[in-house]
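Chemist: sequence first, predicted coordinates after that:
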Amino acid sequence: MDDLASFLRTRRARIHPSSVGIPTDSRRRVEGLRREEVAHLSGVSVDYYVRLEQGRATQPSEQILDALARVLDLDETEREHLYRLARQRRRRAKAPSGRLRPELLRVLDLVAEAPALIMNHRLDILAGNRLAKLLYGRDLPGLNTARHIFLEETERGLYADWETCTLDVVGHLRLAAGKYPDDPGLASLIGELAIGSKRFRQLWARADVRARTHGRKAYRHPLVGLLELHQENFALPGEAGMELLVLSAAPDTPTEDGLRLLGTLTDTGSEHPERARAIASGVLLGNSADHERGTEHLGDHPDLS
């Protein structure tokens, strides 16, 4: 799914010669650095570097990898990915089982005021609390967020920052492919996304890697409007590839109000979206006093109770 040779080629192509002191002119036809230039700058023979990019050289030393990372200007995530790819022939990680301990499900239920979910390395949602289910508007076990973003949603769908989300997803899957190259489920997912999405194919060809542990995550919910949440990812000890994701709202913000309102909805509210949307808009656009009065009586509404 991913290999050292293709990663080196894509990283080499993005380095402009002038940034490493190599003059250029109009006759230059190579995008980025030439192979021999990378070899010279990193202190390895041209023949050895060519064999690296052809997948014929095995087990490069730590010194060679350090030199390549420096010349190719890799960030910390890319550097770790490079080392992982170089070690694949020696030791290949086994794909996680994906089994959830009951204790983890109890932890999800304890998170009552923020959407929380458990996700694996393939971006399958394995479980979620009530607010997470209401946020996505569907049952969560079995939902793959990569498939949801690329094949089911659009730029005007649930994800307010859809383009950024696509970058994050592809970067994450690239990392996962480097960690678990023998996972058939991951290989099948990547193939499905490549067939079904032109944007996925374009981003995958760039071979970018991303490790996102926290940051802004904005949703455009059909009933409560824009939710600008903060996402924190927590790796679960002893559960390889699994993470707990918590989406929180800053205090005293419209998003906090929106989450509070979202929590008052039930599954039946989605059956009456127009009436639910009208009530939600009235609450969110009113003053704070009206807001308090509106939420106090939402439980009496036949569609939102």
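Modeler: Looks like it came in fine.
Chemist: please count neighbours and contacts with C-alpha atoms only from this point.
Modeler: Fine.
Chemist: what residues of stretch 277-285 count as buried?
Modeler: Buried residues in stretch 277-285, counted by 16 or more other Cα atoms under 10 Å: 277, 279-280, 283-284.
Chemist: ah, wrong one, I meant stretch 211-219
Modeler: Buried, per 16+ other Cα under 10 Å, within stretch 211-219: 217-219.
Chemist: same question for stretch 167-182.
Modeler: Using 16+ other Cα under 10 Å as the test for burial, stretch 167-182 gives 167-181.
Chemist: which residues touch the residue nearest to R212 when sequence neighbours are not counted?
Modeler: Leaving out its chain neighbours, the residue that sits closest to R212 by Cα to Cα, 6 or more residues apart in numbering is D168, at 7.3 Å. Contacts for D168 were tallied using Cα atoms under 8 Å, 6 or more residues apart in numbering; they are 210-212.
Chemist: could you do L244 as well?
Modeler: Taking Cα under 8 Å, 6+ apart as the test, what L244 contacts is 116-119, 233-236.
Chemist: figure out how far the helix or strand containing it is from the centre of its chain.
Modeler: In this structure, L244 sits in strand 243-248 according to DSSP states H and E. The chain centre lies 13 Å from the centre of strand 243-248; the measure is Cα atoms, centre = their mean, to the nearest Å.
Chemist: that one: what's the following helix or strand?
Modeler: Per DSSP H and E, the helix or strand that comes after strand 243-248 is helix 254-264.
Chemist: comparison target below:
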Amino acid sequence: MSLATTSSASASTSADIRRHELAAFLRSRRERISPEQVGLPPTSRRRTPGLRREEVALLAAVGVTWYTWLEQGRAIQVSSQVLDSVARTLLLDRNERAHLFALAGAEDPTPVVDCPTVTPAVRLLLDQLEPMPALVLNSRYDILAHNRAYTRIAGDLEAMPFEDRNVLWLAFTDSYFSSVLVDREAAQEAIVARFRAAMAEHSAERVWTNLLQRLREASPDFEALWARHEVEGLGNGLKRFTIPGVGLLRFDYTNLWLGPNAHTRLVAYTPVDEETRSRLEQLNAAE
């Protein structure tokens, strides 16, 4: 058997498994809903619990045969709009809805977007991490929140326009952050590769493309790195900063996810050695 034949068979098997999982999932969701929940009159003569297939089809405004085939795991064309109607009819919650579209291999036309708001609990946590620098980032590297200690390595963020409060922007422009960042070239390479990996899911979103365009116009270094098409996953690591009047600070930085998806995260900088800890306390005491 050729490699192409093996690959094709594997893809076919994967699709078959997904369709059967989709069929079982739809049946389980249909059987848990009573007619009364969707405004239908109750009947006593039902052989199976929940709604009938034809009732789901009627409420979702799809063909009975099409919906029956969908629940039978047949290889039929499934549109996002029809799946949206089925999801609403079956009263799916946000997790069930995401699961439905994932099994169907379709794009959700109205995806649920996690709110990026930083909660009071997260702000309290940032404050409690003092004197260690900490900030909250989204996957686009926008700085959503930070503690005072972080301004000692990033500069006065509150004095900047919101669109400039972005780690990519700070790393590639004439900022205080870029001036004190040691190993700047390696850090720039890593962040561009991670940004490109993250942008794969957002390439059509204006806020992402606007940031990309700004960076390409502002920095030839960014433009050169972007042209390499390197990608890299998120990870923890080491960052070094040379602060005027204090000296070298060496930190381990750790990503702490603030939700079920790898989007918004708290990044904490912890001293690698006693010398850094002592200098950090000296920097804190100077204020």
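Modeler: Cool, the structure landed. If you're wondering where the values come from, they're calculated on a predicted model, not measured in any experiment.
Chemist: got the buried residues of stretch 211-219 of the first structure as TSV, with distance to A250 of the first structure and secondary structure columns?
Modeler: Shown next, in TSV, are those (distance: Cα to Cα, whole Å; DSSP: H, G, I helix; E, B strand; the rest coil):
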residue	distance to A250 of the first structure	secondary structure
K217	12	strand
A218	13	strand
Y219	15	strand
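Chemist: what range in the first structure matches the longest strand along the second structure?
Modeler: In the second structure, assigned by DSSP state E, the strand with the most residues is strand 247-257. Aligned using TM-score structural alignment, strand 247-257 of the second structure spans residues 225-235 in the first structure.
Chemist: again, but for stretch 184-203 of the second structure
Modeler: Using TM-score structural alignment, stretch 184-203 of the second structure pairs with 162-181 in the first structure.
Chemist: who's in contact with stretch 90-105 of the first structure?
Modeler: 59, 120, 126-127, 179-183, 239-242.
Chemist: now those as JSON lines including secondary structure and distance to A93 of the first structure?
Modeler: Formatted as JSON lines, the contacts of stretch 90-105 of the first structure follow (DSSP: H, G, I helix; E, B strand; the rest coil; distance: Cα to Cα, whole Å):
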{"residue": "Q59", "secondary structure": "coil", "distance to A93 of the first structure": "16"}
{"residue": "N120", "secondary structure": "coil", "distance to A93 of the first structure": "15"}
{"residue": "L126", "secondary structure": "strand", "distance to A93 of the first structure": "21"}
{"residue": "A127", "secondary structure": "strand", "distance to A93 of the first structure": "24"}
{"residue": "K179", "secondary structure": "helix", "distance to A93 of the first structure": "6"}
{"residue": "Y180", "secondary structure": "coil", "distance to A93 of the first structure": "6"}
{"residue": "P181", "secondary structure": "coil", "distance to A93 of the first structure": "8"}
{"residue": "D182", "secondary structure": "coil", "distance to A93 of the first structure": "8"}
{"residue": "D183", "secondary structure": "coil", "distance to A93 of the first structure": "9"}
{"residue": "E239", "secondary structure": "coil", "distance to A93 of the first structure": "14"}
{"residue": "A240", "secondary structure": "coil", "distance to A93 of the first structure": "10"}
{"residue": "G241", "secondary structure": "coil", "distance to A93 of the first structure": "11"}
{"residue": "M242", "secondary structure": "coil", "distance to A93 of the first structure": "14"}
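Chemist: now compare those and name the two farthest from each other.
Modeler: Q59 and A127 (39.2 Å; Cα to Cα).
Chemist: ok, and the contacts of L244 of the first structure in the second structure?
Modeler: Using both residues aligned by TM-score structural alignment, their matches' Cα atoms under 8 Å, the second structure keeps these contacts from the contacts of L244 of the first structure: 116-119, 233-236.
Chemist: of these, buried ones?
Modeler: In these, the ones that pass as buried (16+ other Cα under 10 Å) are 116-119, 233, 235.
Chemist: list just the nearest of the residues you listed to L193 of the first structure.
Modeler: M119 (18.3 Å).
Chemist: now which residue in the second structure aligns to the closest one?
Modeler: M119 of the first structure maps onto L137 in the second structure, by TM-score structural alignment.
Chemist: quick one: contacts for that match?
Modeler: 143-145, 264-267.
Chemist: chain neighbours aside, what residue packs nearest to it?
Modeler: Using Cα to Cα, 6+ apart, the nearest residue to L137 of the second structure is I143, at 4.9 Å.
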